[in-house]
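K.L.:
Structure for the following, please:
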Amino acid sequence: MPELQTLLKEVVRLPASYQRQGPPLTSLLAQIAQGDDGHGQRVGRLAGLLGHLAGSGLSSSSLELAGRLHDAGKLLLPDSLLHHQGVFNARQTLVMRQHPSLGLGALFHLSEDIPTVVHEAVLLHHERYDGDGYPFGMKGKSIPLAARIIGLADVIDSLLSTRSYKAGWSPRQVKAFLQEHAGGAFDPDLVGHALTFFDDLLTIRRGVAQPVHGYQPVPGQSPVTSRSLKIRNETP
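P.N.:
Next up, the predicted model:
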């Protein structure tokens, strides 16, 4: 399978590329940002606010970092797959579905002490509440909360965003989609918070620095370390 052969070659090369480009976490975040048009940062902002609104008790710094890192595994996928136009065939789908596991593997190459919730979110953000997700087919509340939050934030930003193959959806369309798939793809409680405060999610997604409902976004360009992750925006 040519795609998998290319994939394995990229996995072997990745750690050396980290070493050439500076501190591993900073380098990884920069590499992701180069190719995702701000998607990771927006997912992080949305996730931080969702976690706050839901009273999750999770550090918003951890959720924002998880958002920025959730697609790290795509750095290990062949360019031909990432830029593919149209529907994936069975082989392409198989390879694409490796990116959560590859992302977790990439984090293990980092010297920083990455919080467990970030590892969980990177690996499990494509699990579905109804059990039809991947890589493990986990269901309901057995999916870690951070992964449920990142998964919802990921879809919200993806639907709102314009891509080469699609126009961005309107807020009304996105809200209707979330309502339709509450309890299916998404945690219904999180969807309830998202629908109630959707305008605030749109505000935070635009990178507004002012507090929203008591939530203060983490500065997007500042280095995130294990030291800072423990103290910012803890929900009582």
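
K.L.:
only C-alpha atoms for contact and neighbour calcs from this point on.
P.N.:
Noted.

K.L.:
Tell me where the longest helix sits in this protein.
P.N.:
Longest helix in the chain, counting residues (DSSP state H): helix 2-20.

K.L.:
Show the subsequent helix or strand relative to that helix.
P.N.:
Once helix 2-20 ends, the next helix or strand along the chain (criterion: DSSP states H and E) is helix 24-36.

K.L.:
contacting residues around the helix or strand that comes right after that following helix?
P.N.:
Per DSSP H and E, the first helix or strand lying C-terminal to helix 24-36 is helix 39-53. Helix 39-53 is touched from outside by 32-33, 57-61, 63-71, 149-150, 153-154, 157-158, 190, 193-194, 201, 204-207, 212-213, 215, 217-218, 220, 235, with contacts defined as CA atoms under 8 Å, 6 or more residues apart in numbering.

K.L.:
Flag every buried residue along the longest helix of the chain.
P.N.:
3-4, 7, 11, 18 (16 or more other CA atoms under 10 Å).

K.L.:
chain center to it: distance?
P.N.:
Here the centre of helix 2-20 is set off from its chain's centre by 21 Å, with CA atoms, centre = their mean, to the nearest Å.

K.L.:
Could you tell me how far Gln98 is located from Asp71?
P.N.:
Applying CA to CA, to the nearest Å, the value for Gln98 to Asp71 is 11 Å.

K.L.:
neighbour-wise, which of those two wins?
P.N.:
Taking other CA atoms under 10 Å, Gln98 and Asp71 do not tie; Asp71 has more neighbours (24 against 19).

K.L.:
Correct me if wrong: the more buried one contacts Gly103.
P.N.:
Yes: taking CA atoms under 8 Å as the definition, Asp71 is a contact partner of Gly103 at 6.6 Å.

K.L.:
hey, what's in contact with both of these two?
P.N.:
Shared contacts of Asp71 and Gly103, counting by CA under 8 Å, 6+ apart, come down to Val122.

K.L.:
To check against the first, give me the structure of this:
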Amino acid sequence: MDKSMVEKATVLVVDDTPENIDVLAGVLRDLYKVKVARNGEIALKITRSPSPPDLILLDVMMDGIDGYEVCRQLKEDHSTRHIPIIFVTAKIAQEDEVKGFELGAVDYISKPISPAIVLSRVKTHLALYNQNRELDRKVLEKTQEISDNQLKVVQRLGRAAEYKDNETGMHVIRMSHYTYVLALATGMSEKDAETLRVAAPMHDVGKIGIPDSILQKQGKLDEDEWQVMLTHAEIGAEILGDDSSEMLSIARTVALSHHEKWDGSGYPYGLKGEAIPMVGRIVAIADVFDALTSIRPYKQAWSVDEALGLLKEESGRHFDPSLVTLFIACIDDILEIKSKFQG
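P.N.:
Below you'll find the model as predicted:
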């Protein structure tokens, strides 16, 4: 291990006997920053502080909370479970070792300690700890790269449908961000709201399967043409498939449900009220608002007030009334997104 990394590492020594703390601290302090705790309660407080240790040397037999309980609590806490714990104890029967390893400890050092063994074990487990942190960083970086690439593919798939329908390039980006804001306003978790934001651009992907003569017709569609147009929701679901991916599964639900209406007059299934999936109800509002307030070859952009007026008018008919109220309450965030993603 790089010497500078060793010197920066912090080791927490936990023991209720001051003499034992002095011995371990004396062994470690030339190479490591040493913190000490004389009972389990203090050890938990130090480890859960903004500056936690990199490794813990933990006595087993202590008054109050013993070492096993300290280990159990730290390993159950997501913020501290990664910190390696080495038990330092005279209680070294096989069943005690098994119990410690089952709780998540990485090693045992027996008392009375050997300074050379203490330094060797600490060095080894800090090296493993740093390797694991670097591996976690690389995995997270690669996962983010995959997620970013997936989002780009999704956005381009959404754009493919837009090109068929004379939409502007920023429509799917704006409406997906509106979707995220509204989803959070409903109480949806950030993770689920983000998944919906990524999925939303594929809401109209089924339009790829609709003939240009219908999609790009300037006048009103006749009955036969309209019946063909109605199939794009189901075509979209077929394109997205029955995939195990959470994002694609939500995208499929959105494609099928964002043209359903609160009063049951929508398509493809005529779902009504809360029978319409929440994600579809959210995307419906975001999609219509952006379509109304954007310039199209066949119309001028509506003002924000006009668009909000239509949402209010259609509340309880086209749209979920509670979602309309939440969307209007978020209008400052919506307008900030609209301004940011012009085009």
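
K.L.:
so what number do they get for TM-score?
P.N.:
TM-score of the superposed chains, computed with TM-score structural alignment, normalised by the length of the first structure, equals 0.72; 186 aligned residues with a CA RMSD of 2.3 Å.

K.L.:
hang on, the earlier thing: hmm, who's touching the longest helix of the first structure?
P.N.:
By CA under 8 Å, 6+ apart, helix 2-20 of the first structure touches 24, 27-28, 76-78, 92, 95, 109.

K.L.:
For the alignment partner in the second structure of Ala33 of the first structure, give its distance to Val205 of the second structure.
P.N.:
Aligned by TM-score structural alignment, Ala33 of the first structure pairs with Arg159 of the second structure. The spacing between Arg159 of the second structure and Val205 of the second structure, counted by CA to CA, is 8 Å.

K.L.:
more crowded one of those two?
P.N.:
Using other CA under 10 Å as the criterion, Arg159 of the second structure and Val205 rank with Val205 on top: 28 against 23.

K.L.:
And the more buried one, how close does it get to Arg156 of the second structure?
P.N.:
Taken as CA to CA, the span from Val205 of the second structure to Arg156 of the second structure is 10 Å.

K.L.:
Kindly report the same for Glu19 of the second structure.
P.N.:
67 Å.

K.L.:
Of those two, which one has the most company?
P.N.:
Arg156 (16 against 10).

K.L.:
Contacts only, for that one.
P.N.:
Contacts of Arg156 of the second structure (CA under 8 Å, 6+ apart): none.

K.L.:
Just give me the match in the second structure for Leu104 of the first structure.
P.N.:
For Leu104 of the first structure, the residue aligned by TM-score structural alignment is Ala237.

K.L.:
Give me the mean deviation of the helix or strand in which its match is found from the first structure.
P.N.:
Applying DSSP H and E as the criterion places Ala237 of the second structure in helix 232-240. Superposed on the first structure, helix 232-240 of the second structure shows a mean distance of 0.6 Å to its aligned residues (mean CA distance after the TM-score superposition for the first structure).

K.L.:
Would you mark the buried spots in stretch 178-197 of the first structure?
P.N.:
Neighbour-count burial for stretch 178-197 of the first structure flags 178-179, 182-188, 190-191, 194-195 (criterion: 16+ other CA under 10 Å).

K.L.:
returning to what we had before: how about the match of Leu104 of the first structure, nearest residue that isn't a chain neighbour?
P.N.:
Take Ala237 of the second structure and drop its neighbours on the chain: the residue closest to it by CA to CA, 6 or more residues apart in numbering is Arg252, 4.9 Å away.

K.L.:
Name the SS class of the one you found, please.
P.N.:
helix (DSSP: H, G, I helix; E, B strand; the rest coil).

K.L.:
what do we get in the first structure for it?
P.N.:
Under the alignment (TM-score structural alignment), Arg252 of the second structure pairs with His119 of the first structure.

K.L.:
Pull the contacting residues for its match.
P.N.:
So His119 of the first structure contacts 66, 104, 107 (CA under 8 Å, 6+ apart).

K.L.:
and the aligned partner of Arg91 of the first structure in the second structure, what element?
P.N.:
The alignment partner of Arg91 of the first structure in the second structure, by TM-score structural alignment, is Asp224. Using DSSP H and E, Asp224 of the second structure sits within helix 223-230.

K.L.:
So which elements touch that helix?
P.N.:
helix 212-215 (3 or more CA pairs under 8 Å, 6 or more residues apart in numbering; DSSP states H and E).

K.L.:
Where does the helix it packs on end up in the first structure?
P.N.:
So helix 212-215 of the second structure is aligned with residues 79-82, judged by TM-score structural alignment.

K.L.:
Could you check what's spatially nearest to Ser161 of the first structure, not counting adjacent residues?
P.N.:
Gly168 (4.5 Å).

K.L.:
Is the one you found in a helix, a strand, or coil?
P.N.:
Applying three-state DSSP: Gly168 of the first structure is coil.

K.L.:
contacting residues around it?
P.N.:
So Gly168 of the first structure contacts 159-162 (CA under 8 Å, 6+ apart).

K.L.:
What residues sit buried inside the helix or strand hosting Leu123 of the first structure?
P.N.:
For Leu123 of the first structure, the host element (DSSP H and E) is helix 116-124. Neighbour counts over helix 116-124 of the first structure (16+ other CA under 10 Å) mark 117-124 as buried.

K.L.:
Redo these as TSV? Include distance to Ser228 of the first structure.
P.N.:
Formatted as TSV, those follow (distance: CA to CA, whole Å):
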residue	distance to Ser228 of the first structure
Val117	15
Val118	14
His119	17
Glu120	19
Ala121	19
Val122	20
Leu123	23
Leu124	24
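
K.L.:
chain center to stretch 243-259 of the second structure, what's the gap?
P.N.:
With CA atoms, centre = their mean, you get 18 Å for stretch 243-259 of the second structure.

K.L.:
Next: stretch 8-22 of the first structure.
P.N.:
Counting by CA atoms, centre = their mean, stretch 8-22 of the first structure is centred 21 Å from the centre of its parent chain.

K.L.:
same thing with stretch 190-205 of the first structure?
P.N.:
17 Å.

K.L.:
now that stretch: which residue numbers in the second structure?
P.N.:
The aligned range for stretch 190-205 of the first structure is 323-338, by TM-score structural alignment.

K.L.:
Show residues contacting the host helix or strand of Val324 of the second structure.
P.N.:
Secondary structure assignment for Val324 of the second structure, by DSSP H and E: helix 321-329. Outside helix 321-329 of the second structure, the residues within contact range by CA under 8 Å, 6+ apart are 182, 185-186, 281-282, 285, 308, 311-312, 315.

K.L.:
Show me which of the residues you listed are buried.
P.N.:
Using 16+ other CA under 10 Å, the buried ones in the contacts of helix 321-329 of the second structure are 182, 185, 281-282, 285, 308, 311-312, 315.

K.L.:
count of neighbours near the match of Leu104 of the first structure?
P.N.:
24.

K.L.:
same deal with the one 5 residues further on?
P.N.:
The burial metric for Asp242 of the second structure, expressed as a neighbour count using other CA under 10 Å, is 11.
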